[in-house]
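Student: Here is a sequence together with a model predicted from it:
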Amino acid sequence: MGISHTIMMLAGLLLVALMLRPFAERRNLPFAALLVATGFVGSELLLWFDIDTGVRHQSFHDLIFYVFLPLLVFEAAFKIDALMLRKNLFVILLLSIPILLLSILVTASLVYIGIGHPEGFPWIAAMLTGAVLAATDASPITARFAKLGVPKRLRILMEGEDLFNDATAIVMFNIVLYIAMYPQEHITVADAVASFAVVFFGGIFIGLLVGLAFLLVSRLFEDSIQQALVSLISAYAAFLVANEILQVSGVMAVLITGLIMGRVIHNDFQDERGSFVDNFWAFNVYVAEALVFLLMGVTVTFAMFEQRWLAMLIGIVAVLISRATGVFGTAPLINRLPWIDDVPRGYQQVLVVGSLRGAVVLALCLSLPVSLPYWWTVQSIAFGVVIFSLFVQAPLVPPLLKRSELLHNDPG
C-alpha cells in the first residue's frame, strides 16, 4: 500500500473517531471500546468485499511503539499533578514494580497450568505472556474521573501507576523475550536483576539529562507554539536517545522528561501559553488513542476467537486473579505503614476492576517475533484480554464508583 493510501486510510479513521466521540458520550459508552468495535466491523466488511485494508501488524507495532507511545507517556507525565504524585509515590511505586512483578509471575503460572501443554507452550512462553499483559492503561476510564467527581487521590494512584507500570513492563518484556530468543545462553536471576536495574534506572538518568537540557532550551522561547514544539521534541529525543542509542528504558526517559517539562511549563506559564501547550498535548493524545484502538480493531480477526478462544479465557482469568492477588494481598500491609495514608477498600476495588490493558500491551504483543512457535497464542491472548478489559471491565467501573460512594467527592 502506497503512502497516499496510508494517509487516506489514517484520515478516514480519524474522521470515524470524530463522528463516534459524541455518540459515545451521549450513550455513556467507553470510547476506546467503540473504536475497537468499529475498526473490527469495518475491516471485516472490507474483507468481505475483497478490499485489502493494507494494515499489517508489523507496521502497526512500529507506529504504536515509536510514534504513539512517546506521545501517550509524555502527555500523562506532563499533565499529572506533581505534588499529589510525590505524596503518593510510595504506593504508586509498590503497585508498578513489586506488585507488577508478582502479577507477571502469578499470571504466567496460571496461564502455564491452564494451557497445560509444556511442549507447545513452555514456561518461557507463559512468562512472556505475563510480561506482555503486565502493562496497565486506565486512561479510558480516568479521563472521565474529573467530570464524575472521583477523588483526586484515586485518579493519581491509577494514572501514576500507569506511568511507572509501562516502563517496568516493557523492561521485563525485553528481558524475557531475550531469554526466549536465545535459550542456549545461561542467564541467571542475578543477571536478569542486574539487567533490569541498568535499563530501568538508566532510563531515569537519561530522562533527567534530556529534561534538564530542554528545560534550558525552553527558557529561550516565549511563544506558546515554540513551547509546544520544544516539549514535543523533548519527548521524542528522550525516547530515541534512551531506547535506540543507549539501550535503556525509553519509556522511563520520556516519563521523567515529561514530569520536568510539565512542572516547568505549568509553573512558568500560567497564562494562555500554558493552556495552549495543554491543548496541544490533548490533541496529540486524542489522535494517538483514536488511531491505536481503531487499528487494533482492524487487526483483530475471527481466527483468533475460533482457534484460541480457550487460551483467551485462561489469560483473562489469570490477569484478573493476579491483579486481585497483588492489590488485595498487599493493601493490608500498605495500610499498616504509619507514614502512608490508608488505601480504602473502595479504592482497592477500583484499582482491580479499572486495571485495563491498552496501547502498550498491543505494542508488545505485536512485536513478538514470528520465529517463536507460540507467538500467535500469546498475541491472541493479549488481544482477548484487551477486548475484555474495554468491553467488560471499563463499563463496570462507573457502577462500582457509585456503589463505593466515590462519585462527586471533594477532588482533593
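Tutor: Nice, I can see it.
Student: Only C-alpha atoms from now on, for both contacts and neighbour counts.
Tutor: OK.
Student: where's residue 315, which helix or strand?
Tutor: Using DSSP states H and E, the element containing residue 315 is helix 302-335.
Student: What separation is there between residue 384 and residue 391?
Tutor: Per C-alpha to C-alpha, to the nearest Å, residue 384 is found 11 Å from residue 391.
Student: quick one: which of the two has more around it?
Tutor: Using other C-alpha atoms under 10 Å, the more surrounded residue of residue 384 and residue 391 is residue 384, with 22 against 17.
Student: Tell me which residues touch the more buried one, please.
Tutor: Contacts for residue 384 (C-alpha atoms under 8 Å, 6 or more residues apart in numbering) come out as 312-313, 315-316.
Student: swap the cut-off to 10 Å and go again
Tutor: 300, 304-305, 308-309, 311-316, 378 (C-alpha atoms under 10 Å, 6 or more residues apart in numbering).
Student: okay, now the closest residue to residue 36 other than its chain neighbours: neighbour count?
Tutor: Setting aside the residues directly before and after it, residue 36 is nearest to residue 297 in space (C-alpha to C-alpha, 6 or more residues apart in numbering), at 4.2 Å. Residue neighbour count, defined by other C-alpha under 10 Å, stands at 24 for residue 297.
Student: Secondary structure element holding residue 297?
Tutor: Going by DSSP H and E, residue 297 is in helix 272-299.
Student: next, the one to line up against it:
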Amino acid sequence: MHDMASEVTLVVVIGILLIGAVATIANRIGVAAPLLLVVLGAGIALVPGAPDIEVPPEVFLTIILPPLLYTAALKVPAVDFRRNLRVIGYLSVVLVAVSALVVALVLQSLWPVIGFAVALALGAVVAPPDAVAATALGKRLGLPPRVVTILEGEGLLNDATALVLLSTAVAAIERPGSSDVEGGMLVGDFALAVVVALVIGAVVGYATVRIRQFAGDRAIDTAISLATPFVSFLAAESLRGSGIVAVVVTGLVIGNRSQVRIRATRRAQESATWSTFSVIVENGVFLTMGMQLPSVMAAVDEGERHLVGVIGVGLLLCAVLLAVRLAALPPLLAWLRHHAWRLRREHDRLGERLQGIDTTTKRGARLQHVHVVRGHDLSAFRDQKLGWRDTLAIGWAGMRGVVTVAAVQTLPAETPMRAELVLAAFVVAIVTLLVQGGTLALLVRALGLGRDRSERRRMELESIVGEAIDTGVEAMRREAQAHGIDEAVVDIASERMLARRAWAAHVAEVDPDDPTTDVAQISRLRHIAIEAERVWLDRVRRSGRFDSATVAVAQRIIDREEIGLQADEDEH
C-alpha cells in the first residue's frame, strides 16, 4: 500500500512539473500547450515501463469539470451575461442539440451496427466547445468584449445540454433490448435539471458570499472557496439537477456579488488559487489524454486500415461540426437584429408611458428603472453590434477540449465499438485545437478584429474612475467631519486618490501589449523597485537591525504595492 501511494505521488509530482515546463515553453514558442502535452503524453506512454494511467470517468466529471467551470464563471460580468443570454442560449442549447443530432445521423450511416443511442451519445460528447480554451485564446487575441462574453457564456452552459443528452443516450444503451431515445423524456429531464440547478446554484452562491463576508481568517476563506463548486455540484446532482449549470450560476453570483462583499486581498488570493488549479488540471487532462492515446489506438485492433478509417471518421466529424456551427450563425445574426429593433421600439413606448406616470411612486420608479436599464442595453448593443466578421470568429472558435475528452470515457463498457468511439472523440479534440485554435489568431487579424481603443471607451473609463474617486473623497470628508479628523489629513489622502484619474485616462490610450510604451516601462520599473525593496528588506530581516514586527509591517506594505501593480496589469 505504501509503495502504491509513493508511486501515485511521484506520478502526480512529475506530471505537475511537466505541465509547468511545457506551459512555459508553449508560451515562448506560440504553440497551444494542450497540443504539446498530448504529444508528450503519447511519447511517455511508449517508453518501456511507463505507468498505465487510467482515470475513472467520474473523476473528470465530478472533480475536474466543476471547478474549471466555476473558475471561468467567476470572471463573467452578470450584466454582459444577461444582455447576451439569447445568443448564449441559442449556442449552448439549440446548436449543441442540433450538432449532436447531425453527428448521430452521420455516424449511424457510417457505422450502422452501433445504433442511434450510441451515435447520439458520441454526438453529445463532441458537440460542446471548450469553455476555457476558446475564451482564454479570445482574450489574448483581443477579440471584442461582446464576442468574448458570448464564447464564455456558451462554454459555461453548453456542457449541461451535452451531458443531459449523454446521460439520456447512455440510459438507452444500458436498457436491455432498446436503443431508442425518447424525445419527451429528454426534454423533461433537461427542463427539470435546469430549474433545479438555477435554484441550487443561486442559493449556494448567495449563502457563500454571506458566509465568506464574515470569515475572520484567510485560510478559512480559501477553504470555503475551494469547497464551493463541489457543494453546488453535489447538491444539484442529488436533487436530479444539472450540477454543471448549478456551478456556473454559483460562480456568476459569487463573481459579481463578491466585488462589494469580499475584500480585495481575499479576492486576489482566490483568483490566484483557482488560476493555479485551472492551469494544472486542464493541462493535466491533455497530458493524461496523450498517455492514453497509444492504448486507445491499440484497442482498435482490426488492422492498420481500420485504424486509418476510424481516424478518417474523426476528421469527418470535425468538418460536420464546423459546417453546422457556421450554418447556424447567419440565422442568429438576423434574429439579433430583429430583437434589437423590437427592444428599441419597446423602449420608446415605455418612455412615452413614463411621461404620464408619477415616477415618485413605487410602480413609477420601477418602470423608470426598467427604462434606464433598457436604454443602457440599447447603447451597448449599438456600440458592440455583431457583424458577419464577429460571427465568423465565433464560429471558428468552437474548439473541443476537456469535456469531450472526459465525457467519452463515461460510455459503458458494453457500448458497441467503444474503442473506435473514444478514438474518434480524441481526434475531434486534437484536430479542432490544432486547426481552429492554431489559426484563430490569423483569422482575427485577417478580419480586422482587434481591441476596442475607441474614444468612447477612453471617455467611459475616465468618467467611471472620476466618479468613483469623487464618491470616495466625499465619503472621506464626511467621516472627517463626523470624527474631527484634521482637514490636512483628508487632503493628503485625496491627492493620492485623485492621481489615479489622470493615470487611468492615460492607460486607456496605450496598447497594453506594447512593451515600448511608458505605461509598460513604468510597470517594469515598479517591478524592479519592488524586487529591490524585497531583497533589501530580507537583508535587514536577517541582520536583526529592526524589530521583527516592524519588518513584518513593511513587508505587508510592499506586498500591497505588488498586489495593486499586478491588478493594474491584469486589467490593462
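Tutor: Perfect, thanks for sending it. Since we're looking at a predicted model, the values are computed, not measured.
Student: rewinding a little: so of the contacts of residue 384 of the first structure, which two are at opposite extremes in space?
Tutor: 300 and 314 (18.4 Å; C-alpha to C-alpha).
Student: corresponding residue for residue 246 of the second structure in the first structure?
Tutor: Matched by TM-score structural alignment, residue 246 of the second structure corresponds to residue 253 in the first structure.
Student: ok, now which ones touch that match?
Tutor: 70, 73-74, 167, 200-211, 235-243.
Student: Also residue 152 of the second structure?
Tutor: When contacts are counted by C-alpha under 10 Å, 6+ apart, residue 152 of the second structure touches 69, 72-73, 75-76, 81, 88, 130-136, 138, 146.
Student: of the residues you listed, closest to residue 41 of the second structure?
Tutor: For the contacts of residue 152 of the second structure, the nearest to residue 41 of the second structure is residue 133 (19.0 Å; C-alpha to C-alpha).
Student: Now for the counterpart of the closest one in the first structure, how many residues are close by?
Tutor: In the first structure, residue 133 of the second structure lines up with residue 140, judged by TM-score structural alignment. The number of residues packed near residue 140 of the first structure is 19, by other C-alpha under 10 Å.
Student: And for the one 5 residues further on?
Tutor: Using other C-alpha under 10 Å, residue 145 of the first structure has 21 neighbouring residues.
Student: How about it, nearest residue that isn't a chain neighbour?
Tutor: Using C-alpha to C-alpha, 6+ apart, the closest residue to residue 145 of the first structure is residue 155 (7.0 Å).
Student: Same check on residue 109 of the first structure?
Tutor: residue 126 (7.0 Å).
Student: That neighbour pairs with which position in the second structure?
Tutor: Checking TM-score structural alignment: residue 126 of the first structure goes with residue 119.
Student: What strand or helix carries its match?
Tutor: Here residue 119 of the second structure is assigned to helix 115-126, by DSSP H and E.
Student: what's the mean deviation for that helix versus the first structure?
Tutor: Helix 115-126 of the second structure: mean distance to aligned residues in the first structure after superposition is 1.5 Å, counting by mean C-alpha distance after the TM-score superposition for the first structure.
Student: number of nearby residues for the residue nearest to residue 145 of the first structure?
Tutor: 24.
Student: What lines up with it in the second structure?
Tutor: Aligned against the second structure by TM-score structural alignment, residue 155 of the first structure finds its counterpart in residue 148.
Student: Report the separation between its match and residue 381 of the second structure.
Tutor: For residue 148 of the second structure, the distance to residue 381 of the second structure - C-alpha to C-alpha - is 14 Å.
Student: rewinding a little: centre of the chain to the helix holding residue 315 of the first structure, how far?
Tutor: Relative to its chain's centre, helix 302-335 of the first structure lies at 16 Å (C-alpha atoms, centre = their mean, to the nearest Å).
Student: Which is the succeeding secondary structure element to it?
Tutor: Next element after helix 302-335 of the first structure (DSSP H and E): helix 345-353.
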